[in-house]
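# Quick one, fold the following:
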Amino acid sequence: MKNIAVLYGGFSSEFEISVKSSKQICNWIDKNRYQEFPVLVRPDGWFYPDENGIEVDKSFFGIIQNNEKIHFDYAYIIIHGSPGENGLLPGYLEMMQIPHSTCPSLVSALTFNKYFCKLALRDLPVNLAKSVLIRKNETSDTQQILRYVGLPCFVKPNNGGSSCGTSKVKSIEDLTPAIELAFKEDTEVIIEEFIQGTEISCGVVKTSSFSAVLPITEIVPKKEFFDYEAKYTPGMSEEITPARISKSMYELCQQYTSQIYDFLGCKGIVRIDYIIRNEMLYFLEINTVPGMSEASIVPQQARHYGIAMTDLLTAIIEDNKSI
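This is a model prediction of the structure:
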C-alpha cells in the first residue's frame, strides 16, 4: 500500500481554501490502495496531520512515528499559491525523486506568473488581453499604462490566485490604491485590459490511463467580477455546467485547453479560465492546482463528465509520468 502525503496549507492568502480542498482529497483517495497522510506545510515547518502533530523530516520526506520511519511514496499537492503552485514544492520533490500530482517545477513557475505565461502563449491562436507588468519600487507612468490597456481595467498580483488582491479600476484616481493593494500580495503587479463577456472555465487531465477535456463551466458572478468572495461564498456566483455557449465556441475552448496543456507541458489536473467577447475566446489564466472542495469547479465538471473523483485521483497517482 502506497503512502500518499497530501500537502496542504502554504504561505499565501489561499491557505484556508487549501485546507478545505485537502479534506476532500483525503476523502476521495482510494483507501483500499493508499494510506493518506495529510501534511500541513507552513513557513515554520511541515507537520502531520496538523500544526500539533509530527514534524516531517525533509531529508527523506517522511515521518518517524512510534520509532518507525515512514516514507511517503507520493505527494498530492493541494497548496494553492506558494510553495505548491509556483514550482518551489515540485522542485523539492523532483530533487528527492518523489512522484507528485502537479506540473513539473519549471511549468509551475511559468504558469503561476501571469505575465510571462501570456508571453509564452503568444504563438498560439488564442487571444490575449493587453497587459502591463510593473514591479515594486520601480517608477511607472500610470497615464501611459491606461492609454494602452484602457479603462476599466484589472489590477492583479502577478503571482497569485483566487483573485486575492485583485481590483477592477474604473478611473485613474483608483489605479494607485489598486496597485498598492496588489503589492500587498506580490512584488509584481499586472495591469490588464478589461474584457466584457462571458467567463468560462475548462478542466483537463491527461494521464497514461485516463485523459479528458472536461465539460466547460460558465461562471456568472453576482458581483462585478469573479473575486475571492464570489468564488468562495455560497450564493455569490452561479456556475453552470455545461456552459451555455455555442457549439462551435464550446469545441474551440476544449481544443485550445488541450493545446495549451500540451504546449506548456502540464501534468495532472489543470483548469484554464477564459472569457468570450463577440464570439472571440480570450485566455485569462491557468490554474495548475485548482480548488478541490465539494463546490469547486473541477469536481463539478468531473461529475458531469461521469467520472468519480476517486477514480480520477487514482489515475493521477498511478500515472507513469508522475516523476
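# contacts and neighbour counts: CA atoms only from here.
Fine.
# What residues of stretch 19-34 count as buried?
With burial defined by 16 or more other Cα atoms under 10 Å, the residues of stretch 19-34 counted as buried are 19-23, 25-26, 28-30, 34.
# How far off centre is that stretch?
18 Å (Cα atoms, centre = their mean, to the nearest Å).
# ok, and what's touching that stretch?
1-4, 6-9, 36, 38, 78, 291-294, 309-311, 313-314 (Cα atoms under 8 Å, 6 or more residues apart in numbering).
# switch the cut-off to 7 Å
The contact list for stretch 19-34 (Cα atoms under 7 Å, 6 or more residues apart in numbering) reads 1-4, 6, 8-9, 36, 78, 291-294, 309-310, 313.
# before we move on, what about stretch 258-277?
Contacts for stretch 258-277 (Cα under 7 Å, 6+ apart): 101-103, 107, 196-207, 213, 257, 281-290, 316.
# The residues you listed in helices, which ones?
Those of these mapping onto helices are 107, 257, 316, per DSSP state H.
# mind listing which of the contacts of stretch 258-277 are in strands?
Residues from the contacts of stretch 258-277 lying in strands, with DSSP state E as the criterion: 198-206, 213, 281-287.
# Filter the contacts of stretch 19-34 down to the buried ones and hand me the ChimeraX line.
Provided next is the ChimeraX selection string for whichever of the contacts of stretch 19-34 are buried by 16+ other Cα under 10 Å:
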select :3,4,6,8,9,36,78,291,292,293,309,313
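# Here is the second sequence; please produce its structure so I can put it next to the first one:
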Amino acid sequence: MKQNIAIIMGGYSSEYNISIKSGNVVFEHLDDKKFNKYRVIISKEGWAYLDESEVKHPIDKSDFSITLSGKKIRFDCVFNAIHGTPGEDGLMQAYFELLGIPQTSCGHYQAALTFNKRDLLSTLRPHGIKCAESFLLDLGDPIDETAIVEKVGLPCFVKANKAGSSYGVTKVYKQEELKKAVEVAFEEDDEIIIESFLDGTEVSVGVITYQGKVTVLPITEIVSENDFFDFAAKYQGQSQEITPARISRAKEQKVSAIAKEVYEILKLDGFSRSEYIFVGDEPYLLEVNTTPGLTEESILPKQAREAGISLEELFESSILEALKK
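I've put the predicted structure just below:
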C-alpha cells in the first residue's frame, strides 16, 4: 500500500519562492509508484493542498489532514522543503512532533538552534570549531560603529541573525557604511550578527543521513562573480559551484571530518549543508542549513549526483529515514 506524503513548501519568509521551487523538485522526483504525493503550500494566507488542477484545499490544522470528496486523508510522513520560518526554525518540526507525524528534517530543537547563527556558533566554539570574530546587535541597541570596527575589523559582514539565501547580508568596507547595512539586516530580523571578513576559499559541505548512515557528500567550492556568495550568486547563475572542490586531499579530509563532527555534535538528522572558509589550512564555519535548497540550481542535489545518488534515491531515503524515527 502506497504511503501518503505531504511535501510542505512556501513559508513565511523572503525564501518563499525558492522553497516553492524546492518543493516542486521533490514532487517531480519522488516515485509516484511508491508514494501518493501531495503538495502543501504553507503561507501567511493559509495552509492548503494544491491539486493537479492548481485548486487549493484547506488543511485541517488540528491533525494536519485534508478532506477530498468527503474522505479524510491523513499523511504518513511530511517532506519538509520550507527554507526559513516556519520550516527551518523548529516551528513546523515541533508541530509535527506534537501530532506524531514523521517529518524529514531534524528535530525542533536542532532546527531552532541552527537557524539562530549566534546560538549555533556559541554552541560549537567550545568544541573547537573555528568561527569568525563577531559583534552582536539587537533592534533598539545603540550602534557604536567604532566599537564594531575595533572588534571585527574592516571589511566585515553584517547579517540578519535568522535568515537564509543571503537575505539581509551586506559586505561593509567603510565605517560610515555600517549604519545602512544594519538597517538592511534589521529588515529581515530583529537580531543581527556582524562578522569579520575571512579571506580564503569558500566551500559547502553536505552531510546527510542516507540509507541509515551519516554520509558526507562531495565538497563544493564556491567562486562568486560578485563580492560574496549573495542571492544573485546563489540563484541567478552569478557564481561557479565546482564539485568536487579544487582543494588538497588534506583540506578535503579536514573539512569533511569537521562537517561530520558538527552534524553529530548537534545530533542532526535528515539533510544539512554547512559553509566554511579556509584561512590557510583551517576551515572556519559560517553557518549550518538544515533544510537546504533542493532546486536544480542548488548545491546539495549537485553533490548527491556527484556521489552517484539520484534525486529519486535521495528523497526516498529521506522519507524512509523519517519513518524510522
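# what's the TM between chain one and chain two?
Remark: TM-score between the superposed chains equals 0.97 [TM-score structural alignment, normalised by the length of the first structure]; 322 aligned residues with a Cα RMSD of 1.3 Å.
# Make JSON lines out of the buried residues of stretch 19-34 of the first structure and add distance to residue 241 of the first structure.
Below are the buried residues of stretch 19-34 of the first structure laid out as JSON lines (distance: Cα to Cα, whole Å):
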{"residue": "19", "distance to residue 241 of the first structure": "25"}
{"residue": "20", "distance to residue 241 of the first structure": "22"}
{"residue": "21", "distance to residue 241 of the first structure": "20"}
{"residue": "22", "distance to residue 241 of the first structure": "23"}
{"residue": "23", "distance to residue 241 of the first structure": "24"}
{"residue": "25", "distance to residue 241 of the first structure": "22"}
{"residue": "26", "distance to residue 241 of the first structure": "25"}
{"residue": "28", "distance to residue 241 of the first structure": "21"}
{"residue": "29", "distance to residue 241 of the first structure": "24"}
{"residue": "30", "distance to residue 241 of the first structure": "26"}
{"residue": "34", "distance to residue 241 of the first structure": "31"}
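# Just the ones of these in strands?
residue 34.
# closest to residue 137 of the first structure among the buried residues of stretch 19-34 of the first structure?
residue 19 (33.6 Å; Cα to Cα).
# Roughly how far does that closest one sit from residue 162 of the first structure?
Counting by Cα to Cα, to the nearest Å, the gap from residue 19 of the first structure to residue 162 of the first structure is 14 Å.
# ok, now residue 202 of the first structure?
Between residue 202 of the first structure and residue 162 of the first structure the computed distance is 16 Å (Cα to Cα).
# Those two - which one has more neighbours?
Ranked by neighbour count (other Cα atoms under 10 Å), residue 202 of the first structure and residue 162 place residue 202 first, with 27 against 21.
# what do we get in the second structure for the more buried one?
Aligned counterpart of residue 202 of the first structure in the second structure: residue 205 (TM-score structural alignment).
# which residues does that match contact?
217, 219-220, 259, 273-275.
# Might you report the residue contacts of the most centrally placed residue in the first structure?
Central residue of the first structure (Cα atoms, centre = their mean): residue 287, 2.8 Å from the mean position. For residue 287 of the first structure, the contact set (Cα under 7 Å, 6+ apart) comprises 270-272.
# Now which residue in the second structure aligns to it?
Residue 287 of the first structure maps onto residue 289 in the second structure, by TM-score structural alignment.
# That concludes my questions; thank you for your assistance.
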